[in-house]
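In: The sequence isn't on hand, but the structure is:
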């Protein structure tokens, strides 16, 4: 399974999802590769922290930022059960190459007016990519949502907006990834929330719900 995490707007939580997904897949027994196609190279920072903390490197990772990304993916994906691609927060060659080869694109969206406007562009880019990758599907996940109940209306507004568009091969996830301090704390220790959280903390519950919904979608 080849999963691309994409959104042309920065700060939507792409890297957080990519890293935690790679950790979770590895803990579940998949041979996993995380491709860092983001110029910020946050995945490198994470793996360096993990190595310096003497934690086992659960997954392999490579950084690739150029026009040969597509060929690299096609070569490497045969060697792994799961490949996760973290792309940068802009409309880039790397993002479009990832969409052209992925099985599933995960599009994290913050529930805000600005992110909704950017989402329209991402939907168009994904539909263009399907010309070359007709079997691809996309999952939109509400990301970095505030757990403040007074902001629940923004989440509902975004959910209603997406549902009303009746998109083909683009689906809105029921799961929500909330803004949680545990994600930052886990990253600073070189860990995923599946490793860091104990006793069913909120971040772990959120991510497990997201992961279970993703697995169910893949298997259907």
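Out: It's in. What you see is a predicted model; the values in this text were computed from it and never measured.
In: all contacts plus neighbour counts: C-alpha atoms, from now on.
Out: Fine.
In: what are the ranges of the strands in the protein?
Out: 2-5, 32-37, 60-63, 82-87, 104-109, 137-145, 170-178 (DSSP state E).
In: other SSEs contacting the fourth one?
Out: I take that to be strand 82-87. Contact here means 3 or more CA pairs under 8 Å, 6 or more residues apart in numbering; DSSP states H and E; on that basis strand 82-87 packs against strand 2-5, helix 14-27, strand 32-37, helix 93-101.
In: same question, the second one
Out: Other elements packing on strand 32-37 under the criterion 3+ CA pairs under 8 Å, 6+ apart are helix 14-27, helix 42-52, strand 60-63, strand 82-87.
In: And here is the other one:
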């Protein structure tokens, strides 16, 4: 059983979209998946309610615990009943976020290009180091999400360079571009592999992320898939 915490104290970096994508892919693998929504905005919870309206997709259980003690108790009670638990916590320092960092096997910290988003890495660095000081170590993957599509984007490069100041993060050797198919699929509670027609670029990026979360070393993932032809489509 693996618990994945998707966390950043900055909102608007795509945490809930990623939570739905990851949960959808785990479910497609035939795994029993629980999503714990620790965000008072309830984005992932509402999306997965949409998923539950159809019998065409494997089910994903979702529960909401916005407070740390409740989240800890729920995780303790449910961790033996599921193959994977994905915890989606809100964009602020909260007891739910601290609880998620206390129990996770992997932490995924998505961040976006832009000064405000990059500045939040410092606060998350402190939260992560505090968590790591009180428990067994766990990998912390920093993912540039909602990236600009231009291959030579200065904003992307500046955001990635900011990670050099914080050794707690393991920078993933790929980015996920701001693409409409991610948001559209997530709103339905689906991964981009579950919608038709598929967007090959979005699927390619998600496949790379899933390889890392499934345990493949990040340095092996960068060139592990055939590149997707095409330019910089963000549709």
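Out: All right, it came through fine. Quantities reported herein were computed from a predicted structural model and do not represent experimental measurements.
In: Superpose the two chains and report the TM-score.
Out: Remark: TM-score between the superposed chains equals 0.90 [TM-score structural alignment, normalised by the length of structure 1]; 216 aligned residues with a CA RMSD of 2.0 Å.
In: circling back to that earlier point, could you look over the strands of structure 1 and pick the most buried one?
Out: Mean neighbour count (mean count of other CA atoms under 10 Å) peaks for strand 82-87 among the strands of structure 1, with a mean of 28.
In: according to the alignment, that one goes to what range in structure 2?
Out: Aligned by TM-score structural alignment, strand 82-87 of structure 1 falls on residues 84-89 of structure 2.
In: Give me the contacts around that stretch.
Out: 1-8, 15-16, 19, 22-23, 26, 31-39, 44, 79, 96-97, 100 (CA atoms under 8 Å, 6 or more residues apart in numbering).
In: The same query, at a cut-off of 6 Å, please.
Out: Outside stretch 84-89 of structure 2, the residues within contact range by CA atoms under 6 Å, 6 or more residues apart in numbering are 1-7, 33-39, 97.
In: Take the strands of structure 1 and lay them out in a markdown table including distance to residue 190 of structure 1.
Out: Listed next are those as a markdown table, based on distance: least, CA to CA, whole Å:
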| stretch | distance to residue 190 of structure 1 |
| --- | --- |
| strand 2-5 | 20 |
| strand 32-37 | 15 |
| strand 60-63 | 14 |
| strand 82-87 | 17 |
| strand 104-109 | 22 |
| strand 137-145 | 20 |
| strand 170-178 | 20 |
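In: before we move on, the earlier item: which one of the helices and strands packed on strand 32-37 of structure 1 lies closest to residue 216 of structure 1?
Out: helix 14-27 (13.9 Å; CA to CA).
In: The closest one vs structure 2 - mean distance after superposition?
Out: Here the mean offset of helix 14-27 of structure 1 against structure 2 after fitting is 0.5 Å, by mean CA distance after the TM-score superposition for structure 1.
In: returning to that earlier point: mind checking the helices and strands packed on strand 32-37 of structure 1 for the one nearest to residue 117 of structure 1?
Out: helix 14-27 (17.5 Å).
In: how close does the residue nearest to residue 18 of structure 1 when sequence neighbours are not counted sit to residue 152 of structure 1?
Out: The shortest distance from residue 18 of structure 1 to any non-neighbouring residue, by CA to CA, 6 or more residues apart in numbering, is to residue 86 (5.9 Å). Distance, residue 86 of structure 1 to residue 152 of structure 1, by CA to CA, to the nearest Å: 28 Å.
In: Check residue 50 of structure 1 too.
Out: Going from residue 50 of structure 1 to residue 152 of structure 1 by CA to CA gives 35 Å.
In: of these two, who's got more company?
Out: Taking neighbours as other CA atoms under 10 Å, residue 50 of structure 1 and residue 152 compare with residue 50 leading, 19 against 13.
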